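S.K.: got a predicted structure plus its sequence, pasted below:
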Amino acid sequence: MIFIDESGIHKIVDNSTFALVYIEVRNYKNVEKKIQEIESNLRLDKFHWKNTPWKIKEGFIKETLKLDFSAKVAVVKNPVNPQIKLEECLTHMIVEKNIKNIFIDGKKPKWYERKIKKILREKNITTKKLRSVNDEQCAGVRLADMVAGLTRSYFDKKNIDRIFKYYAKLEKKGLLVIKT
């Protein structure tokens, strides 16, 4: 199962960095159960990078980095056209042929879903495998949100003293980073 999320694609002010995350999970039921346990232990309804205070975010990061998943991340600095960059990055990230399902956050704009469907068609993967879900109902999307937020914070050098050790652990999991 594949989970796709991004962080910072809609940012207009400052210099803009967006991180596109592609998470692959082999035993999703186990990972989903563990994420729900982590959220429960942290007294967290549902994790979301943007809305979670650092202390709880740190606990979530610490525990989820122990889970069995792999990640590919595309980091794009100051994109002129984020939609085109998103398409380019996803074209290089989606290489597997035996994909059961691909889940994306349902709050994304329609163009986002259309771009992913276009890429799937080009790779002869049925678009029926693409599911747009609410992040509250899908723990894998919340995991992708955490990886996207952590990666973007690292490359934006936000709270680097807090972020660095967790980003280093993420890299040790076999993180593949594509920088453009």
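M.R.: Received it, and whenever you're ready, just let me know what you need. Residues are numbered from 1 along each chain as shown.

S.K.: from here on, just use CA atoms for contacts and neighbour counts.
M.R.: OK.

S.K.: do you know how far Val147 is from Asp45?
M.R.: 18 Å (CA to CA, to the nearest Å).

S.K.: again with Cys138
M.R.: Cys138 is 13 Å from Asp45, by CA to CA.

S.K.: quick one, which of Val147 and Asp45 is more surrounded?
M.R.: Val147 (29 against 10; other CA atoms under 10 Å).

S.K.: which SSE is that one in?
M.R.: Under the criterion of DSSP states H and E, Val147 resides in helix 139-155.

S.K.: is it true that Tyr166 lies in a helix?
M.R.: Yes: Tyr166: assigned to a helix according to DSSP: H, G, I helix; E, B strand; the rest coil.

S.K.: here comes the other one, which I'd like you to weigh against the first:
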Amino acid sequence: MQIKTKNMHIFIDESGIHKKVDHSSFALVYVEVDDFKEIEEKICQIEKSLKIEKFHWSEVAWKFKEKFIQEVLKLDFKVKIAIIKNPINPAKELERILLHMAVEKRISCIYIDGKKPKWYEFKIKKVLRDKGVPAKKIRTVKDDKIACVRLADMIAGLSRSHFDKKNEKRLQKYYKMLEKKLVILMQ
């Protein structure tokens, strides 16, 4: 009997890489999902139950953020997070981090949030191609089209807020819940 393994879907997002104010730490998240369709449906159901069209960390009021986080953290996914404080060269740091994050062999597709600067998209695609991921498996998508990209956005926002010590009292318990899904944390 042969065991059939599922190919995973990967979602890459960041928070703070293009900030011009405040200190310039950024969080890069790499979310691994085995059952893509199920997670997609559940995220859409959560958004619908909260009566929000599409979740986005910087655009959603705290009471919806909190409820979204509580529900989404119950889903089945794994996360790799890198926190970079005050990078001299964000593009070089991004490349260095991805070399350590993108190690899986059974990748079905890698989705990159399409709202990012072009250099960000090109750098990620180059690193992934250099690691042997075929270009046809790398897709740039808008977060309103793929719910799991919104999941990555939530994780990036939560992680960066946690490490920047923003809303510490509110976020601490959710970050602790997220830690249970961590595969790698790079600082």
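M.R.: Noted; the coordinates are in hand. Everything numeric in this text was worked out from a predicted model, so none of it was measured.

S.K.: give me the TM-score for this pair.
M.R.: The TM-score (TM-score structural alignment, normalised by the length of structure 1) is 0.97; 179 aligned residues with a CA RMSD of 0.9 Å.

S.K.: what is the equivalent residue in structure 2 for Asp161 of structure 1?
M.R.: In structure 2, the residue paired with Asp161 of structure 1 is Lys169, using TM-score structural alignment.

S.K.: what is the three-state secondary structure of its match?
M.R.: helix.

S.K.: for Lys115 of structure 2, see how far away it is.
M.R.: With CA to CA as the criterion, Lys169 of structure 2 and Lys115 of structure 2 are 30 Å apart.

S.K.: looking at these two, which is more packed in?
M.R.: When Lys169 of structure 2 and Lys115 are compared for neighbours, Lys115 comes out ahead with 13 against 10, by other CA under 10 Å.

S.K.: mind checking what that one lines up with in structure 1?
M.R.: Using TM-score structural alignment, Lys115 of structure 2 pairs with Lys107 in structure 1.

S.K.: that match: what's it in contact with?
M.R.: Asn134 (CA atoms under 8 Å, 6 or more residues apart in numbering).

S.K.: surely it is within a strand?
M.R.: No: assessed with three-state DSSP, Lys107 of structure 1 is coil; it does not lie in a strand.

S.K.: distance check, it against Lys173 of structure 1.
M.R.: 28 Å.

S.K.: mean deviation, the helix holding Val147 of structure 1 versus structure 2?
M.R.: Following superposition, helix 139-155 of structure 1 is found to deviate from structure 2 by 0.3 Å on average (mean CA distance after the TM-score superposition for structure 1).

S.K.: can you name every helix or strand that that helix contacts?
M.R.: Helix 139-155 of structure 1 is packed against strand 2-7, strand 17-24, helix 28-41, strand 70-77, strand 102-105, helix 160-172, with contacts defined by 3 or more CA pairs under 8 Å, 6 or more residues apart in numbering; DSSP states H and E.

S.K.: now these as CSV including distance to Ile116 of structure 1?
M.R.: What follows is these, written out as CSV (distance: least, CA to CA, whole Å):
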stretch, distance to Ile116 of structure 1
strand 2-7, 10
strand 17-24, 12
helix 28-41, 21
strand 70-77, 15
strand 102-105, 9
helix 160-172, 25
